[in-house]
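Participant: how would this look folded up:
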Amino acid sequence: MLIGLTSDDTISAIATSIGEGGIGIVRVSGSKALVIADKLFVSKAGKKLTDVLSHKVLYGDIIDPDSGEKVDEVLLLIMRAPRSYTCEDIIEVHCHGGPVPLQRVLALTMKAGARLAEPGEFTKRAFLNGRLDLAQAEAVIDIIRAKTDTSLKAAIGNLSGQLSEQVKDLRYTILQMIAQLEAAIDFPEEDIEEAAANDVAKLIQEADLQLSALLATAQTGRILREGLATVIIGKPNVGKSSLLNALLREKRAIVTDIPGTTRDIIEEYVNIRGVPLKIIDTAGIRETADVVEKMGVERARELVGQADLILVLLDSSAPLSSEDKAVLALLSGKKAIVLINKSDLPGQLESEEVEKYTDDRLVLRISVELGQGLAELEQVIVDMVYSGQVCQGEAAFVSNVRQADALEQARGRLTEALATIEAGMPTDCIVVDLRAAWEKLGEITGDTVGEDIIDQIFTQFCIGK
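Facilitator: Presented below is the predicted three-dimensional model:
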């Protein structure tokens, strides 16, 4: 762990969202936090901060020390080091939640000796002081940005150390391999190098299975964190906006019988049984002379290339048209579900005819108007996200590209170590690959990560967290 890299500065920031609310919080952390609070806060009961135990709340006023003006009536929470979020002295001023009192209190804390915190600096200090590892620190922002209960559960699991513990167990196993091989190198007269290499080969295979299991959660973890980018496409007036409204369970998009109603892109988050869908309703894809509609069609084509999942709508009450075939042609190499809508109307489109153009993709018959088939569609999407590889109740998820990349590289170095053993190469060559794998896994928890990566991660946080 990178201990001792925190600044001696005392930092201050507004820790709640800007805007009107019942309560807003100004947070101050550092060695001067209590000194600063003592300059600004006057207890109604006449208590001195030096006499107050940690994790106690005082009622009083924030006073401008220069003018003697009362700025706000507040609650002051004291958390003494190391029993705080940052492991430093922290005071939190619970003000009235308007932007003016919050900004006034923040300005007074800085005038009294604090500086404005950088984005994510409170959590960065928690990491650098050993309270959180890097995977847990990343889970903090995942909790803040969670879009569904399932997203929140996965993030809380990582904050609790579920992912970190698995990574640490893997690192310990690799360290044991290294120790076993180095012992064999140190005692060549015992002639145990070959036996040690064989034992390590078995351990590498077991570790590879564990890494594979963790990597299997990466796609699901990313979706739970960011949302499944889902694009609804089809020719005009096929029911795309109606499907969006049905999944949202509210009338978000305008629905009319006039083809080409949707010209711009409509984007919303939808909670599908705990899976967040970043769902996009696009303009109907067709040839058109209308300049605005044409721009919408081009944008729809672009989004198809960027999507994780495409929902293609066809009209059951009409034969397959050239426009439908043009839409289906966009699916090459993409994950898609084909939906034959308006199945409540007299049918003119058979599933068998559609399947000729879908490359064995799933074809479902639905009626958005009557709500038929939507429950089945939702279940298909959930099953697709979890892929049968991880269960919804599993706590440890690889939640971002950085973690997945480190796991992939660690797995690659283990594969190289195994190949080195099979090639009968010297034991110290095996150790080099194993140590590289051990260091890569350490990047996930922050034990072997560079300061530039740390800075990059915490700049993604908001100021005040």
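Participant: from here on, just use CA atoms for contacts and neighbour counts.
Facilitator: Noted.
Participant: so the residue nearest the centre of the chain: helix, strand or coil?
Facilitator: Nearest residue to the geometric centre of the chain (Cα atoms, centre = their mean): R225, 3.2 Å. At R225 the chain is in helix, as set by DSSP: H, G, I helix; E, B strand; the rest coil.
Participant: OK, contacts around it?
Facilitator: The neighbourhood of R225, defined by Cα atoms under 8 Å, 6 or more residues apart in numbering, consists of D142, R145, A146, K147, S151, S399, N400.
Participant: let's go with 10 Å and repeat that
Facilitator: Listed by Cα atoms under 10 Å, 6 or more residues apart in numbering, the contact partners of R225 are 139, 141-143, 145-148, 150-152, 154-155, 219, 275-276, 397-400.
Participant: I'd like the structure of this one too, to check against the first:
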Amino acid sequence: MQPKLYTEDTIAAIATPPGKGAIGVIKISGEEAFSILKKIFKPFKPREKFESHKLYYGFIVNPRDSKIIDEVLVVYMKKPKTYTREDVVEIYAHSGYYILKKILELVFFAGARPAQPGEFTLRAYLNGRIDLSQAEAIQELIYAKTETALNLALNNLLGKLSEKINILREKLMEILVQVESAIDFPEEDIEILEPENLSIKIKKEILPIIESFIKNYEEGKIYKEGISLVIAGKPNVGKSSLMNALLKEERAIVTPVPGTTRDFLEEEATIEGLPVKLIDTAGLRETEDIVEKIGVERAKKKFKEADLILFLVDVSKPPSEEDFQIYQEVKNFPHLVLLNKIDIIPNYLEIWKEKLLEWKIENFLEISVKEHINLDKLTKNIFEKITSERATEIPEIVPNLRQKLALEKAKEFLLNALKEIEKPNPLPELIAIEIRGALSSLSEIIGEVTTEDLLSQIFSTFCIGK
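Facilitator: So this is what the prediction gives:
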């Protein structure tokens, strides 16, 4: 649970991830940040004053017994030129769980309280340093898995989405002023209202931009959220070997024994710039082994969740009814058919091609996972299959799901406004209600209109220390 949205408390947290490293950072923010520092920090050269934004060398000491805890660098940053627009102190200590935990305990003893997840960024938002869309972009920046996702998050952090939303709000405010003027002067409402001009402005200057952002979400979310890629086929056709090849590391166990993979295995990779969740499934076959049978059923469930299935067959063996039955499970989902083990001579490749024509499969790719034949073509085919129905260029601005839903609400309000505007005798009061609704929806995106529950929900997903 988040604390109430604004408090005079001074907060503190470890700002670096857990684990061994050279440096660990503790961040303190609030009115008491500097006084807390003075209680636990002994500078190498005694001093009374600290200049803002300047590093000082010294020691963290326990104020109860003056025992030295660590050798550190500290910086005091005076508001408002800080991340939170509050007084901020950062302590750069040696990284290590015990050291950082000990220093943080002293910070709490000196007067701070533990920061909640995302509370530093929440304060930056509440204090007007960033808007809500920029705050969300910080979270996306931290979790970006590819360069494309990083750039999309950075665009929003730099305020590109906010800038566009504010332009739309200004246009809607102009319309609202005109509509409310018609309400104030009812005897001249049609002349003031100018329904035809209002309709054109909404249709040409506002709706197309909102619709393009909604479309951008669908086209760009794969670069931010990634895709699910399932590898399917009979046992021992090379599924685990293919997973290892795409991961470029030995992650899945590979043996000549059929049924080695008895459950699905998930790993993250990047393919042609797309973040991908790779899923190696149990080989599909009839089996009496209860564990393997469960694995087969789970594999079939994964087909429904996948963005793309790689259906793998072994051309070193002739086609079988079992292969055909597996394809019946796969064909109703987006898929690629891969003919593996073409390096084995002799093989049944030509017979397989004839059989695929019988099965009405025209598109397939011949590969050898072992010899890395055509794996580069495979990654390109995966990318093309996933992106074929999307724009060729990556959008510059991609809203997140919350923002997309707010845009859809704004669009609905504007379509309702248009219905009223285009009536023979439009009522300005009804138009004003819809325009205000659209304005409120757009304002939710940047946090001009929001609720405490919504902010708690958003910032609770952040890591502690951010």
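Participant: got a TM-score for the pair?
Facilitator: The TM-score (TM-score structural alignment, normalised by the length of the first structure) is 0.91; 458 aligned residues with a Cα RMSD of 2.3 Å.
Participant: related to what we said a few turns ago, so which of the contacts of R225 of the first structure are in helices?
Facilitator: Applying DSSP state H to those, the entries found in helices are A139, I141, D142, I143, R145, T150, S151, L152, A154, A155, Q219.
Participant: how many residues are close by the fourth one?
Facilitator: For I143 of the first structure, the neighbour count with other Cα atoms under 10 Å is 19.
Participant: these two touch, right, it and L152?
Facilitator: Yes. Here I143 of the first structure reaches L152: they are 5.6 Å apart, a contact under Cα atoms under 10 Å.
Participant: what sits in contact with each of these two?
Facilitator: N158, R225.
Participant: now the buried members of the ones in helices among the contacts of R225 of the first structure.
Facilitator: A139, I141, D142, I143, T150, S151, L152, A154, A155, Q219 (16 or more other Cα atoms under 10 Å).
Participant: the second structure: which residue goes with I90 of the first structure?
Facilitator: I90 of the first structure maps onto V88 in the second structure, with residues paired by TM-score structural alignment.
Participant: quick one: contacts for the residue nearest to its match when sequence neighbours are not counted?
Facilitator: Among residues not flanking V88 of the second structure along the chain, S29 sits closest, at 4.5 Å (Cα to Cα, 6 or more residues apart in numbering). Residues near S29 of the second structure by Cα under 10 Å, 6+ apart: 9-13, 77, 79, 82-90, 112, 115, 119-120, 123.
Participant: I'd like to know how far S29 of the second structure sits from T84 of the second structure.
Facilitator: Using Cα to Cα, to the nearest Å, S29 of the second structure is found at 7 Å from T84 of the second structure.
Participant: give me the common contacts of those two.
Facilitator: By Cα under 10 Å, 6+ apart, the residues touching both S29 of the second structure and T84 are E119, F120, R123.
Participant: which among the residues you listed end up buried?
Facilitator: E119, F120, R123.
Participant: okay, and which of those residues map to helices?
Facilitator: E119, F120, R123.
Participant: can I assume the last one is in contact with K4?
Facilitator: What that stands for is R123 of the second structure. No. The pair R123 of the second structure / K4 is not scored as a contact, 11.3 Å apart, by Cα under 10 Å.
Participant: quick one: the helices in the stretch 151-300 of the second structure?
Facilitator: With DSSP state H, counting those that start in this stretch as the criterion, the stretch 151-300 of the second structure has helices at 160-184, 189-193, 195-201, 207-225, 239-247, 290-305.
Participant: who's in contact with L339 of the second structure?
Facilitator: 237, 311-316, 349, 352-353, 364-369.
Participant: for the residues you listed, work out which two are farthest apart.
Facilitator: K353 and V369 (18.6 Å; Cα to Cα).
Participant: more neighbours, those two?
Facilitator: Neighbour tally, K353 of the second structure and V369, criterion other Cα under 10 Å: the higher count belongs to V369, 23 against 17.
Participant: the nearest residue to that one once chain neighbours are set aside: neighbouring residues, count only.
Facilitator: Closest residue to V369 of the second structure apart from its sequence neighbours, by Cα to Cα, 6+ apart: L242 at 5.8 Å. When neighbours are defined as other Cα under 10 Å, L242 of the second structure has 23 of them.
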